[in-house]
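Undergrad: Sharing a model that was predicted from the sequence below.
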Amino acid sequence: MKNFFILSLMASVLTISCKEAPKKEVEGPVKELSILEKIAYANGYENWKNVQELKFTFNVDRDTTHYERSWIWKPKANEVTAISGDESLTYNRSDMDSLAYEKNGGFINDKYWLMAPINILWDQNSISTEHSENVEAPISKKNMQKLTIVYGQEGGYTPGDAYDFYFTDDFMVKEWVFRKGNQEEPSMTTTWEDYQDKGGLKLAHMHQNEEGNFKLYFTGVEVN
């Protein structure tokens, strides 16, 4: 009788344990990232949400001439300060007069040079894309992946322009070609180099052409 009681008790405990055991959650399929997402995330896109302020100076050296202008961008407030020499202008990008609109064209250009690998993800609804593998890059002559993006004909400061991004298997851009109006011939071809981590963003600080007589670079980059 005693053995029967013990066996009955053990059976009851096992039954209760089985009933109370938590069910294992069934995970759904992992979403495959698009090529735009892979490039953006490789450059720290996941950290953009933490950025309160971005400062940078845009520099261009062409032969013996030098040009520069600086920017302070507060993305959460949509506020930009343009600084050129002793002059500065602060404006909100959601409410621009003609002067601010003109300045903003320069900001769009300079920001794109600094953050194009992330910017293309923001622009995904206004561009068409074509991805190729094992394509010879124009400057290094190395085989890389290539992403061509073409902007729509409506809206923006330079509608219809095209860019060819050449990047390695880690999705870091190494070279690019700008083609104005999606023309076949390159309008400009430069490197993407001197990547530095700023606030979790991986930003290329130097771009230069094959001849070395054109350099576009960034100084004073701060991410808060």
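TA: Perfect, I can see it now. Fair warning: this is a prediction, and the values are worked out from it, not measured in the lab.
Undergrad: From now on I want contacts and neighbour counts done on CA atoms only, so please keep to that.
TA: Noted.
Undergrad: List the residues that contact residue 192.
TA: Residue 192 sits next to 173, 174, 175, 176, 204, 205, 206, 207, 208 when contact means CA atoms under 8 Å, 6 or more residues apart in numbering.
Undergrad: next SSE after the longest helix seen in the chain?
TA: Ranked by residue count under DSSP state H, the longest helix found in the chain is helix 98-122. For helix 98-122, the succeeding helix or strand toward the C-terminus, using DSSP states H and E, is strand 127-136.
Undergrad: Against which helices or strands is that next one packed?
TA: Of the remaining helices and strands, those touching strand 127-136 by 3 or more CA pairs under 8 Å, 6 or more residues apart in numbering; DSSP states H and E are strand 143-151.
Undergrad: Tell me which residues of the strand it packs on come out buried.
TA: 144, 145, 146, 147, 148, 149, 150, 151 (16 or more other CA atoms under 10 Å).
Undergrad: now, which of the residues you listed sits nearest residue 69?
TA: Distance ranking of the buried residues of strand 143-151 against residue 69, using CA to CA, places residue 151 first at 25.8 Å.
Undergrad: so that closest one sits right up against residue 128, yeah?
TA: Yes: Residue 151 lies in contact with residue 128 (CA atoms under 8 Å); the separation is 6.6 Å.
Undergrad: can you pull out the helices in the chain?
TA: Secondary structure of the chain (DSSP H): helices at 2-20, 35-42, 98-122.
Undergrad: Stretch 150-159 spans what distance, first to last residue?
TA: 9 Å (CA to CA, to the nearest Å).
Undergrad: what's next to that stretch, contact-wise?
TA: Outside stretch 150-159, the residues touching it (CA under 8 Å, 6+ apart) are 105, 126, 127, 128, 129, 160, 161, 162, 163, 181, 182.
Undergrad: Pasting the second one now:
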Amino acid sequence: MLFNCFVPLELTAKHFIMKKTFLPLLLALSIISCKNSEGGNSDAEMTSETTEVASSEAKDGIGNTIAMANGLDKFKDATEVEFTFNVKVNDTVRSSRHWKWNTKTNEISLTEGDITQSYTKNDSIPEDKVSIDQKFINDSYWLLFPYQLVWSDAKLTEEKEVAAPISGDTLTKLEVAYSADGGYTPGDTYDIYYGEDHMIEEWVYKAAGGDRQMATTWEDYEEFMGIPIAKMHKSEDGSFQLYFTDIVIK
């Protein structure tokens, strides 16, 4: 398992648009192996008393509602985003990447250790910058996933009164399914679980083909320029943690 969970982006002067092309949670999954798929509640174990299902491929509806609840209207005014993406497994930091992203010029810089690399995000990524682009796609996807419900080309299916996989709380589930055509890892699916405030509390990543999946929390929310960001994501047993530090949005 690696740490992917992402969609290639196409950046505009105001913000970036995530397309249906995807990069999964491979890194996270690689690091913690199949541990999470063996432990905790599976979809088969979840119960749903009264469900109401609605599917849509449109950019409005529930996808827009969740994105707006998570500050999409404010993010459109952002010009710079800075954050550090961290992964810890069994109390050992496995990854730490610091990003600076100018949303006006689409210039992106990555610092890992003592090395800083930069590139400009556009429709054509030079071959020697693809690996950096994949990391940025992955890391920013974790940071701003709610906006993908509007930006990306996914099919959304809502199911109400479903038991969340980690907490067991009764929440609404939204399946976010991507096409099997094109992209880094096409056909991936994300099940997000949220309450009446439309803030994500948990999610499950499912790789295409069903051979890998991982559930994590969405917690420790903090607002930056009025934009709520979940700074911590944990597996059920807490052995895996993905968290953000040094967040700046302006």
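TA: Perfect, I can see it now. What you see is a predicted model, and the numbers here were worked out from it, not measured in a lab.
Undergrad: hang on, the earlier thing: which residues in the second structure does the longest helix of the first structure match up with?
TA: Mapped onto the second structure using TM-score structural alignment, helix 98-122 of the first structure covers residues 127-151.
Undergrad: picking up where we left off before, just want the angle from the longest helix of the first structure to helix 35-42.
TA: Relative orientation of helix 98-122 of the first structure and helix 35-42, computed by axes from the mean of the first three to the mean of the last three CA atoms, to 10 degrees: 100 degrees.
Undergrad: and helix 98-122 of the first structure, how far from the second structure on average?
TA: Helix 98-122 of the first structure: mean distance to aligned residues in the second structure after superposition is 1.0 Å, counting by mean CA distance after the TM-score superposition for the first structure.
Undergrad: Give me the buried positions along that helix.
TA: 100-101, 103-104, 106-107, 110-111, 113-121.
Undergrad: Who are the packing partners of it?
TA: Counting contacts by 3+ CA pairs under 8 Å, 6+ apart, helix 98-122 of the first structure is packed against helix 35-42, strand 201-208.
Undergrad: Ranking these by mean neighbour count, which comes first?
TA: Of these, the one with the most neighbours on average (mean count of other CA atoms under 10 Å) is strand 201-208, at a mean of 22.
Undergrad: For the residue positioned nearest the centre of the second structure, which non-adjacent residue is spatially closest?
TA: Centroid check for the second structure by CA atoms, centre = their mean gives residue 142 as the closest residue, at 3.2 Å. In this structure, residue 142 of the second structure finds its nearest non-sequential neighbour in residue 5, 7.2 Å apart by CA to CA, 6 or more residues apart in numbering.
Undergrad: Please identify the residue in the first structure that aligns with residue 65 of the second structure.
TA: Here residue 65 of the second structure is matched to residue 38 in the first structure, going by TM-score structural alignment.
Undergrad: residue contacts, the closest residue to that match other than its chain neighbours?
TA: With CA to CA, 6+ apart as the measure, residue 171 is the residue that lies nearest to residue 38 of the first structure, at 6.6 Å, once sequence neighbours are left out. By CA under 8 Å, 6+ apart, the residues touching residue 171 of the first structure are 38, 39, 42.
Undergrad: circling back: please identify which of the helices and strands packed on helix 98-122 of the first structure is closest to residue 58 of the first structure.
TA: strand 201-208 (9.6 Å).
Undergrad: hmm, who's touching that closest one?
TA: Under the criterion CA under 8 Å, 6+ apart, residues 42-45, 47-48, 114-115, 190-197, 214-219 lie in contact with strand 201-208 of the first structure.
Undergrad: Just want the angle from that strand to helix 98-122.
TA: Using the same axes, to 10 degrees: strand 201-208 of the first structure against helix 98-122 is 110 degrees.
Undergrad: Would you mind giving the residues in the second structure matched to strand 201-208 of the first structure?
TA: Residue span in the second structure matched to strand 201-208 of the first structure, by TM-score structural alignment: 227-234.
Undergrad: do stretch 141-150 of the first structure as well
TA: So stretch 141-150 of the first structure sits over residues 168-177 in the second structure, by TM-score structural alignment.
Undergrad: My guess is residue 55 of the first structure contacts residue 73. True?
TA: Yes: if you go by CA under 8 Å, residue 55 of the first structure and residue 73 touch, sitting 6.3 Å apart.
Undergrad: Show me which of those two is the more surrounded one.
TA: residue 73 (22 against 17; other CA atoms under 10 Å).
Undergrad: how about the more buried one, what's its partner in the second structure?
TA: In the second structure, residue 73 of the first structure lands on residue 101 (TM-score structural alignment).
Undergrad: For that match, give me its contacts.
TA: Residues near residue 101 of the second structure by CA under 8 Å, 6+ apart: 80, 81, 82, 107, 108, 109.
Undergrad: Which ones among the contacts of strand 201-208 of the first structure map onto strands?
TA: 190-191, 193-197, 214-219 (DSSP state E).
Undergrad: So what's the gap between stretch 159-171 of the second structure and the chain middle?
TA: Centroid separation for stretch 159-171 of the second structure versus its chain: 19 Å, with CA atoms, centre = their mean, to the nearest Å.
Undergrad: Stretch 10-18 of the first structure now?
TA: Distance, stretch centre to chain centre, for stretch 10-18 of the first structure: 56 Å (CA atoms, centre = their mean).
Undergrad: What of stretch 207-217 of the second structure?
TA: 13 Å.
Undergrad: Stretch 152-159 of the first structure now?
TA: 20 Å.
Undergrad: same question, stretch 134-154 of the second structure
TA: So, by CA atoms, centre = their mean, the centroid of stretch 134-154 of the second structure is 5 Å from its chain's centroid.
Undergrad: And for stretch 162-173 of the second structure?
TA: That offset, for stretch 162-173 of the second structure, works out to 18 Å (CA atoms, centre = their mean).
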